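Undergrad: okay, sequence plus prediction incoming.
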Amino acid sequence: MGIKVIFLCAGYGTRLERDLLNSKEHKDLLGVAKAMLPIGGRPLIAHWMDSLAENGEFEHFYMTTNSRFYSQFQKLVKEYDSCLSVLNDGTTCNEDRLGAVASINFAIEEFKLENDDVLIIGGDTLFYNDFDMKKFVSKFNDLKSNTKNCGLVTTYTCKEDETTKYGILEVDQNGKVKSLIEKPQPCETKSRLACPCFYLLSSDCSSFIKQFLDERKHSPLKEKDATGHLIKYLIANCNIHSYQISGRFDVGGLQSYEECNDYFCK
């Protein structure tokens, strides 16, 4: 069976919306889901889907979104026909959002993906053009053939003053992830490996997602929202390895959107 892809597109883009309201430019982007923002003439998420569609390893795309943006993603369903399914989580505002980890589990349960390997991609993330999907999948397949409960997560080297913005991975000489430190000061770790939301998990590893949520069902949303919390949990229970990339765009605000769009317009 092929790898299933889950796109996380259920966020409300509050920071980007704030930037747009305070800017004289790009007013036409107000109300557009981050994953649907035009990047180099195509919706952001379509860049991933076009790339993945060329790789025979990926069998189907699944997308979680919310009631506010659900209709926007229906345009993609028409374009990609039978290979894309979109799931509305029923929420209407940032305050009642499910959170990223719950969105992953929601997709797995609703689409019955418990026995599938899954690639999880944040809907506001794009990698540089030199990212090689085939090499990434090949490394995962090698890992899976040698160990159970495995996952492959991407990392890139961030600047020293950026460690406080990201989850930072500490890895051993073989690339196995030892720990994730959430937004540390530079003095707290020698590592500068930031970990974006791009994870390929074997089916036996992804089963720990529900376990993670069950153990935190009475915890505040902030303790189970960010996917970094899930990765910490998986590190303790599974064999998680890292895959180095050259960099990525995190389209969370207007400046990062403009940088990403300029890059893909070249």
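TA: Arrived safely.
Undergrad: when you work out contacts or count neighbours from here on, use the C-alpha atoms and nothing else.
TA: Fine.
Undergrad: can you show me the strands along this protein?
TA: For the chain, the strands identified by DSSP state E occupy 3-8, 38-39, 42-43, 58-65, 84-88, 118-122, 125-127, 150-157, 167-171, 177-182, 193-194, 198-201, 239-244, 248-250, in order along the chain.
Undergrad: try it against this one:
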Amino acid sequence: MKSIVLAAGYATRLYPLTLNRPKPLLPVAGQPMLEHVLAALAPVRDITHVYIVTNARFADQFEQWARTRGSHAPFPCTVVNDGTTDDSNKRGAIGDIHFVLETQGVDDDLVIIAGDNLFSEPLAGFGEYCRQRHAPVLGVYDVGDLEQIKKYNAISTDADGRIRFFEEKPAQPRSTLTGIALYYYPRQTLPLIRQYVAEGNNPDQPGRLVQWMYTRTPFYTWRVPGLWFDIGSKETLEEADRIFRELARGRAGGAGA
């Protein structure tokens, strides 16, 4: 099993923090956000390699991270430069997934996660559920606010957790459950990703691939435990920093007990 960390965005909403620094390398509780992402993935059995896909503007900083701190990561990591330089020529998240598949010769089960999504709980259960299903799986989270859903997507499932309705950025959401940037695509579904791109579909938000694919093959959901942070503003960055510092203190206190 391989994993792709999506880290090629330009995070203009976080300027000036991200003007000269990629969002996934901003510090949260004293360490780069990316390291929290990899730590959440660490308990997912069978991941043998992680591809961190970024852009030409920030590739050097990720390479520097790989040389200095990457050796302590739970998996071997390869930084993949998608060759883009700004929002005007970006490939989009799905475009970047496809770019990694093609340039790195990936032909394996695949876990995809956004480099700015933080989890208070490890994702071991996600890995177990994906192995049981051996079908595409989307991580879902209850944001508790219909207005928030308008920024993400609306989703409904049957009793078995299979997606029955999915709409990216809905105008009139009816549920507070949303799909987040945590995906599992078993090897047999990779041709569908290539087909999506070849047909000229929107290569940007990764949820659009889910919206397209769930009508073509069974697509299941897994509820994310604990807290989930989508770091899209200075406020959510500060909140995540505070919560992760509290979690670190709690773990340190527990270890000393």
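TA: It's in. Worth saying up front: this structure is predicted, and the values here are computed from it rather than measured.
Undergrad: and residue 212 of structure 2, what's its match in structure 1?
TA: Aligned counterpart of residue 212 of structure 2 in structure 1: residue 233 (TM-score structural alignment).
Undergrad: which non-adjacent residue is nearest that match?
TA: Distances taken as Cα to Cα, 6 or more residues apart in numbering put residue 212 closest to residue 233 of structure 1, at 7.0 Å, once the chain neighbours are dropped.
Undergrad: correct me, but the one you found touches residue 230?
TA: Yes: counting by Cα atoms under 8 Å, residue 212 of structure 1 sits close enough to residue 230 to count as a contact (7.0 Å).
Undergrad: about what we covered before: rebuild the strands of structure 1 as CSV, extending it with mean neighbour count and distance to residue 266 of structure 1.
TA: As requested, those are arranged in CSV below (neighbours: other Cα atoms under 10 Å; distance: least, Cα to Cα, whole Å):
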stretch, mean neighbour count, distance to residue 266 of structure 1
strand 3-8, 23, 26
strand 38-39, 19, 11
strand 42-43, 15, 13
strand 58-65, 21, 28
strand 84-88, 20, 28
strand 118-122, 22, 23
strand 125-127, 21, 15
strand 150-157, 23, 22
strand 167-171, 23, 30
strand 177-182, 19, 34
strand 193-194, 24, 26
strand 198-201, 24, 24
strand 239-244, 21, 24
strand 248-250, 17, 15
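Undergrad: for residue 223 of structure 1, grab the count of nearby residues.
TA: The burial count assigned to residue 223 of structure 1 is 14, neighbours taken as other Cα atoms under 10 Å.
Undergrad: please apply the same query to residue 82 of structure 2.
TA: By other Cα under 10 Å, 21 other residues sit near residue 82 of structure 2.
Undergrad: and if you look at residue 129 of structure 1?
TA: Residue 129 of structure 1: 11 surrounding residues under other Cα under 10 Å.
Undergrad: coming back round to it: any idea which of the strands of structure 1 gets closest to residue 74 of structure 1?
TA: Of all the strands of structure 1, strand 84-88 sits nearest to residue 74 of structure 1, with 7.6 Å by Cα to Cα.
Undergrad: what range in structure 2 does that closest one sit on?
TA: For strand 84-88 of structure 1, the matching stretch in structure 2 spans residues 77-81, with TM-score structural alignment as the criterion.
Undergrad: how big is the offset of the matching stretch relative to structure 1?
TA: The superposed stretch 77-81 of structure 2 is, by mean Cα distance after the TM-score superposition for structure 1, a mean 0.7 Å from where its aligned residues fall in structure 1.
Undergrad: need the residues that contact that stretch.
TA: Residues outside stretch 77-81 of structure 2 that contact it (Cα atoms under 8 Å, 6 or more residues apart in numbering): 49-56, 59, 62-63, 66, 70, 100.
Undergrad: in JSON lines: those residues, plus distance to residue 245 of structure 2.
TA: Supplementary listing: the contacts of stretch 77-81 of structure 2 in JSON lines, determined by distance: Cα to Cα, whole Å:
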{"residue": "49", "distance to residue 245 of structure 2": "28"}
{"residue": "50", "distance to residue 245 of structure 2": "26"}
{"residue": "51", "distance to residue 245 of structure 2": "27"}
{"residue": "52", "distance to residue 245 of structure 2": "25"}
{"residue": "53", "distance to residue 245 of structure 2": "27"}
{"residue": "54", "distance to residue 245 of structure 2": "27"}
{"residue": "55", "distance to residue 245 of structure 2": "30"}
{"residue": "56", "distance to residue 245 of structure 2": "32"}
{"residue": "59", "distance to residue 245 of structure 2": "28"}
{"residue": "62", "distance to residue 245 of structure 2": "24"}
{"residue": "63", "distance to residue 245 of structure 2": "27"}
{"residue": "66", "distance to residue 245 of structure 2": "24"}
{"residue": "70", "distance to residue 245 of structure 2": "22"}
{"residue": "100", "distance to residue 245 of structure 2": "33"}
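Undergrad: okay but residue 236 of structure 2 is in contact with residue 228, surely?
TA: No: here residue 236 of structure 2 does not reach residue 228: they are 10.6 Å apart, not a contact under Cα under 8 Å.
Undergrad: counterpart of residue 159 of structure 2 over in structure 1?
TA: The alignment partner of residue 159 of structure 2 in structure 1, by TM-score structural alignment, is residue 173.
Undergrad: what about that match, distance to residue 138 of structure 1?
TA: Here the distance between residue 173 of structure 1 and residue 138 of structure 1 works out to 20 Å (Cα to Cα, to the nearest Å).
Undergrad: of the two, which one has the most company?
TA: In this view residue 173 of structure 1 and residue 138 are compared by other Cα under 10 Å, and residue 138 has more residues nearby, 12 against 6.
Undergrad: check contacts around the alignment partner in structure 2 of that one.
TA: Using TM-score structural alignment, the equivalent of residue 138 of structure 1 in structure 2 is residue 128. Applying Cα under 8 Å, 6+ apart, one finds that residue 128 of structure 2 lies in contact with residue 44.
Undergrad: once you drop chain neighbours, what's closest to the equivalent of residue 160 of structure 1 over in structure 2?
TA: Aligned by TM-score structural alignment, residue 160 of structure 1 pairs with residue 146 of structure 2. Nearest non-adjacent residue to residue 146 of structure 2, counting by Cα to Cα, 6+ apart: residue 176, 5.4 Å away.
Undergrad: ok, now residue 116 of structure 1?
TA: Closest residue in space to residue 116 of structure 1, ignoring its immediate chain neighbours: residue 203 at 4.9 Å, by Cα to Cα, 6+ apart.
Undergrad: the one you found maps to what in structure 2?
TA: Residue-level alignment of residue 203 of structure 1 against structure 2, with TM-score structural alignment as criterion, gives residue 187.
Undergrad: that'll do, ta.
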